[in-house]
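Trainee: Curious how this folds, go ahead:
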Amino acid sequence: MGGLLAARALSEAFDRVTLLERDELPAEPRNRRGVPQGQHVHVLLPRGSEVLGSFFPGLADELGAAGVPLTQLARQIRFVVSGHRLVRGHLGPTMLQPTRATLEHAVRQRVAALPGVEFVQGCDVTGLTTEGGRVTGARFTRRGDGGQEETVQADLVVDALGRSGRSLEWMSQQGYPRPPEERIQVGIRYVSCMMRTPPDALAPEQGILVGPVPGRPRAMAFMACEGDRWVLTVAGMAGDHPPTDPDAYLAFVETIAPPDVHEVITKSERLSDLVTHTFPASLRRHYEKLRAHPEGLLVFGDGLCSFNPIYGQGMTVASLEAEAMRACLAAGDHELARRFYRAAAKAIDPAWQLSATGDLALPEIKGPRPLATRLINRYVARLHRVGSGDVAVADAFWRVAGYLDPTPALLRPSVAVRVLTRRGGD
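Mentor: Here you go, the predicted structure:
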C-alpha cells in the first residue's frame, strides 16, 4: 500500500512512474506472499479514507458496491480500552472496513490505470545507481531469467520496500550516517481467521476492539468485512502469544472478549485456517534529523516508521505521507528530501506518540518511561474511564483516534476539565 500511494503522488509530478514489485500480482483480490500480514484485521481510519478519496475519487463507492462496510466509528465500533468500554458517541466519522486484499486490489487497479505508470513484477531490487553523488536509478533482477541485472533510470527513487531498511545500507555506501532510531520491543504475535456469524448477531455493531491492560497484554479485533464475513484477530504481547490449536485459540479469546462477543464467536462458522504473524518491535527512523541526504532518494512508509499493528495506524499514516509527498513535489525539487522528511515526521509524530505511550502503559513492555510519559498515560487512562460515561469525552477520543483532530485536542480545556473532574460510567 505504501508503494502504491507513493506512486499515486509521484504520478502528478513525473511523466513516467515505474514500480518494481517482488510478487507476481494477482488479477483479482487475493492474499499474496509479499503481504504476510494481509489476512489479519486491517482498518482504514477516517482520515485515511479522506486522503484515499482525494487521490482516487469514487473509491469509497466502488468498495461499498463490493460489499465493504462503511462504519460509523463512534456508534458502530465497540471499543474497550484501558479496561473501559467507551460510550457510544454522536454520528460523525466513518471508516471503511475492507480486507487488505480487497483494498489493495482496488487501489492497484486505479494506480495501474494512471498515464505513464508501469509495473515490473516478479523482480528483486539489488541496489541503486549513482552519478556525482546523486541517485540516478535502481538495479534489479527478474526472477526466473538467470539473474541478469537490469537498470531503470530515474530522476527520483522512492524506497517503499518496508522496514528492512535497505536504504540504510545504500546510504552508508555513499558515506551518509544512519538516522537516529527509536525502538520498542513489543514482542507481539497475532493469530487470525475468517468467520461467518449468525445473522445480525452483533447488530448494529460492525466491530469490537479490546485493548491490552496491565497484567493482560492481550488484545483482539473482531471486524465485519465484505462478503458477509468477519475477521477475528487475537494478539499477545511481550511473549504472551495466542495458540494456533483451534480449541486453545478459543480459550485464549475467552480471556479477552466480552462475554456476549465470545458467545457469538463460539457460535460462528470458521471459514479459514488460523494464520499467524509476528512483529518484534515498533521502529521509527528519524531521517528528518539528518543534516544531509542523498539527492534523488526518498525513504517512504514502513522504512520511516512501522507501528505496533494493534493500533491500526499503518495504512492511514502511509496515506498522510503520500499527501505530504504530493505537496512537497508540487513545491519543486529544491531540498526535496529535507522538506519531505520534515513533513512526513509531522504526520508520523501523533501516531508514534499514541502507539508508543500505549505500549509503555503496559509494565510487561520494556522501555524508558520518563515523567512526561507516565503523566500522559495516567491522563489517558482516566480519559478512557470518564469516556465510558461521558459522550463529549468519548467523541473527542474518537476524533483523535480517527486522525481527524491532533492529539493535543484531548488536552483542550473543554475536554480536560471533564476528564479531571468527572467519574466514569462503567
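Trainee: From here on, just use CA atoms for contacts and neighbour counts.
Mentor: OK.
Trainee: what residues are up against Gly67?
Mentor: Cys225, Glu226, Gly227, Asp228 (Cα atoms under 8 Å, 6 or more residues apart in numbering).
Trainee: Return the members of these classed as buried.
Mentor: Buried subset of these (neighbour count, 16 or more other Cα atoms under 10 Å): Cys225, Glu226.
Trainee: Please list the members of the contacts of Gly67 that lie in strands.
Mentor: Counting by DSSP state E, the part of the contacts of Gly67 found in strands is Cys225.
Trainee: of all the contacts of Gly67, which comes closest to Leu375?
Mentor: Within the contacts of Gly67, the smallest distance to Leu375 is 37.3 Å, found for Cys225 (Cα to Cα).
Trainee: Correct me if wrong: that closest one contacts Arg100.
Mentor: No: contact criterion Cα atoms under 8 Å: Cys225 and Arg100 do not qualify, at 10.0 Å.
Trainee: Identify, by residue count, the longest strand of the chain.
Mentor: Under DSSP E, the chain gives strand 181-196 as its longest strand.
Trainee: Now do the strands in the stretch 201-350 of the chain.
Mentor: In the stretch 201-350 of the chain, the strands defined using DSSP state E, counting those that start in this stretch lie at 207-210, 218-225, 229-236, 269-270, 275-285, 297-299, 305-306.
Trainee: what would the ones you listed look like in CSV with distance to Arg108?
Mentor: Shown next, in CSV, are those (distance: least, Cα to Cα, whole Å):
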stretch, distance to Arg108
strand 207-210, 26
strand 218-225, 19
strand 229-236, 22
strand 269-270, 29
strand 275-285, 24
strand 297-299, 20
strand 305-306, 22
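Trainee: Nearest approach to Met194 belongs to which of the ones you listed?
Mentor: When these are compared by Cα to Cα, strand 229-236 sits nearest Met194, at 4.7 Å.
Trainee: So which elements touch the closest one?
Mentor: The elements that strand 229-236 packs onto, with contact taken as 3 or more Cα pairs under 8 Å, 6 or more residues apart in numbering; DSSP states H and E, are strand 181-196, strand 218-225.
Trainee: Serialize the contacts of Gly67 to a markdown table and add fields for distance to Phe140.
Mentor: Compiled in a markdown table, the contacts of Gly67 are given as follows (distance: Cα to Cα, whole Å):
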| residue | distance to Phe140 |
| --- | --- |
| Cys225 | 37 |
| Glu226 | 37 |
| Gly227 | 38 |
| Asp228 | 41 |
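Trainee: To compare with the earlier structure, here is another sequence to fold:
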Amino acid sequence: MSQRRENAVVCGASMGGLLAARVLSEFYGSITLVERDVLPKAAIQRRGVSQGRHLHGLSSRGYLVLAELFPKLFDELMASGASVVDFADPSLIYVRVGDHQLNQAGEMSQPEALVTCVASRPLLEAHVRRRVRAIENVAFLEDHDVIEPVFGQPDRVTAVRVVNRTTNQERVLGADLVIDATGPSARTPTFLETHGYARPPEQKYAVKLNYSSQFFRVPDGTLAEKIVLVAPTIQRSTGAGLLAYENSTAILTLIGVAGHKLPTDLPNVIALAAELLPSQITAALRAAEPLGDVSARHYPASAWHRYDKLNRFPKGLLVIGDAVCSFNPIYGQGMSSAALQAQALRDSLADGDTDGLSRRYFRSAAKRLTPIWQVNRLNDFAVSPVDGWRSIPQRLLNWQIDKLMAAVANDMVLNEAFFRSLQLLDPPGELLRPSKLIRVIKGKRRSSSTTVPSSLS
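Mentor: Here you go, the predicted structure:
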C-alpha cells in the first residue's frame, strides 16, 4: 500500500541535503531541513563544510542538473562575480597529466555542453541555500543535531528525533520520509544494525591523500586561466589545482598522494607550486595577496555504502550525498555526485508509490555512481605505489594512460571525448569505442607548444 506524502525531513543542509529538499518540494506538502550549524546568510566558510577551504569544482553534468533544478541560478552567480567557463576556450584552462598538456585549441562538435561555473563553495552553496529557502513548502531548523530516526510502525520510519544544540531540548519531527544527508560520518549504518537490519556492504579503499590549500586575492590581469590542474603520477606523488573564484580571489590546492606530506607554510607552498605549474601562473601567485592561513587536510579512504545491495530496508528512510558515497576530493565530484543522486531521487519519486521507493532510489543512484567510482578507483590505483604482482597491472595501466593522454593532447575528437568523460557528460567507455581506439592507436606524440617546468621535462 502506498504511504502518504505529506511531511518530509532532510537531515543535513549541505549540498546533498539542499538538493534533496528541492526535489522533495515537488512531491511532499512540507519539508523540514534540519542542520546542526546556524547557517550564515553571507557566502562565508562554515564549520560543517570543511572541504570548502580547499579546491572545489562542479562538473559540467552537475552544472546542467543544478541549472535544471534552479533556473537562472548561474546568472545570479555570475552577477556575484563567479565565472561560467567554456572548455572549448583553451586560454581559460590548463590541464596536464604527466608530460601531456590537454587543453588544446581546436573546434569541438558540441562545445555548448562543456561548460561549468567556477565559484567558491561558500558562494555556490549560499545561492543554492537562498533558492531553497525561497521555496514555499521548505522550512529550515538550524542549530539542531539529529539523534536518530524513529520507528512508528514495524519496518517503517515515521519520525526523527532531534535536539537543540543550545538548549538541549529534544523534539520529535513526524515525517512520511526521512533523508539522511549528514555526510561521510552518517550514522544510518549503525542505526540499521541497532534495529535488527543488516549494515550496508561497504566498498572501501585507501587513498592516503594529503592536501594543502591557500586562498589569494589576485591582481587583475595577472591570471588568465580559470581552471588549472596538474595531476600527480606514479613518478611524482604531488600535483596542484587552482581555480579563479569570484571577486579576484583564487584558491591553490597542493595534492599529495600515497601519504606524501605537503608543506603547510606559505613560502614552501609557493615553492612547490612553482615546481608544478607554468611560470606565468606561479608569477601570478607570487604577486597575489594571501588570504588567511594555509589549510591542510588528510583524506584516508574512499568509501561507498552499498544500500542498493540490501534486501531489507526500512520504509520512510533514504540516504543521499556523501552519506552514501565519498569520492577522492581531488577529482572534484562530490557536489556533482549529490546532484546525480538528487536526479535519481526525483525519478524514483515520480516512478511509483513510496513502498518501493528505497529499492528504486538506491538502485538508480548506484547506476549513476558506478562509472564514477570505477574510474576513480583506477586513477587512484595508477598513482599509488604497490609491491609484488600488483605492480605488473599498474605498469600496464600507466602505459595505457600515457598513450591515451598523448593522443588526447593531439587529437580534438579524442580531446573532446576525454573532457566529456571527465565532466561526467559521457560514460568512460566512450573512449573505448572502436572509432576512438583507432585514433588512439594512430596518435603520435608531440611535445607541447607551451613551456613545461623543468621538473616535468
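Trainee: Any idea what the TM-score is?
Mentor: In this superposition the chains share a TM-score of 0.95, using TM-score structural alignment, normalised by the length of the first structure; 424 aligned residues with a Cα RMSD of 2.0 Å.
Trainee: So for Pro370 of the first structure, which of the strands of the stretch 201-350 of the first structure sits nearest?
Mentor: Using Cα to Cα as the measure, strand 275-285 is the one of those that comes nearest Pro370 of the first structure, at 18.2 Å.
Trainee: how far out from the middle of the chain is that closest one?
Mentor: 12 Å (Cα atoms, centre = their mean, to the nearest Å).
Trainee: after superposition, how close is it to the second structure?
Mentor: Compared with the second structure after the fit, strand 275-285 of the first structure shows a mean deviation of 1.4 Å (mean Cα distance after the TM-score superposition for the first structure).
Trainee: which residue numbers in the second structure go with that strand?
Mentor: Mapped onto the second structure using TM-score structural alignment, strand 275-285 of the first structure covers residues 295-305.
Trainee: buried residues in the matching stretch?
Mentor: Ser295, Ala296, Arg297, Tyr299, Ser302, Ala303, Trp304, His305.
Trainee: just the contacts of Gly67 of the first structure now: which is nearest Arg399 of the first structure?
Mentor: Cys225 (22.2 Å).
Trainee: Give the equivalent position in the second structure for that closest one.
Mentor: By TM-score structural alignment, Cys225 of the first structure lines up with Tyr245.
Trainee: just Arg100 of the first structure next, same as before
Mentor: That one, Arg100 of the first structure, aligns with Arg121 by TM-score structural alignment.
Trainee: and its match, what does it touch?
Mentor: Contacts of Arg121 of the second structure by Cα under 8 Å, 6+ apart are Gly52, His56.
Trainee: For it, give its distance to Leu92 of the second structure.
Mentor: According to Cα to Cα, to the nearest Å, Arg121 of the second structure and Leu92 of the second structure sit 20 Å apart.
Trainee: just Cys325 of the second structure next, same as before
Mentor: Distance of Cys325 of the second structure to Leu92 of the second structure, computed by Cα to Cα: 31 Å.
Trainee: If you count surrounding residues, which of those two has more?
Mentor: Using other Cα atoms under 10 Å, the more surrounded residue of Cys325 of the second structure and Leu92 is Cys325, with 24 against 17.
Trainee: can you give me the helices in the first structure?
Mentor: Using DSSP state H, the helices of the first structure run over 2-10, 46-55, 59-65, 73-76, 100-112, 166-173, 246-254, 259-267, 314-330, 336-360, 371-387, 391-401, 413-421.
Trainee: and the ones you listed as CSV, adding distance to Lys289 of the first structure?
Mentor: Output for the helices of the first structure, formatted as CSV (distance: least, Cα to Cα, whole Å):
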stretch, distance to Lys289 of the first structure
helix 2-10, 22
helix 46-55, 26
helix 59-65, 36
helix 73-76, 35
helix 100-112, 32
helix 166-173, 14
helix 246-254, 42
helix 259-267, 46
helix 314-330, 17
helix 336-360, 8
helix 371-387, 22
helix 391-401, 26
helix 413-421, 33
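Trainee: Of all the ones you listed, which one is nearest Thr126 of the first structure?
Mentor: Comparing the helices of the first structure under Cα to Cα, the one sitting nearest is helix 166-173, at 9.4 Å.
Trainee: That closest one aligns to what range in the second structure?
Mentor: Mapped onto the second structure using TM-score structural alignment, helix 166-173 of the first structure covers residues 187-194.
Trainee: Contacts only, for the nearest residue to Ala416 of the first structure once chain neighbours are set aside.
Mentor: Distances taken as Cα to Cα, 6 or more residues apart in numbering put Leu410 closest to Ala416 of the first structure, at 6.9 Å, once the chain neighbours are dropped. Taking Cα under 8 Å, 6+ apart as the criterion, Leu410 of the first structure is in contact with Ala396, Phe397, Val400, Ala416.
Trainee: Same list (those) but as CSV, adding distance to Arg342 of the first structure.
Mentor: Output for these, formatted as CSV (distance: Cα to Cα, whole Å):
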residue, distance to Arg342 of the first structure
Ala396, 27
Phe397, 26
Val400, 21
Ala416, 30
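Trainee: how about stretch 149-167 of the first structure: buried residues?
Mentor: So stretch 149-167 of the first structure, judged by 16+ other Cα under 10 Å, has buried residues 151, 154, 156-163, 165-167.
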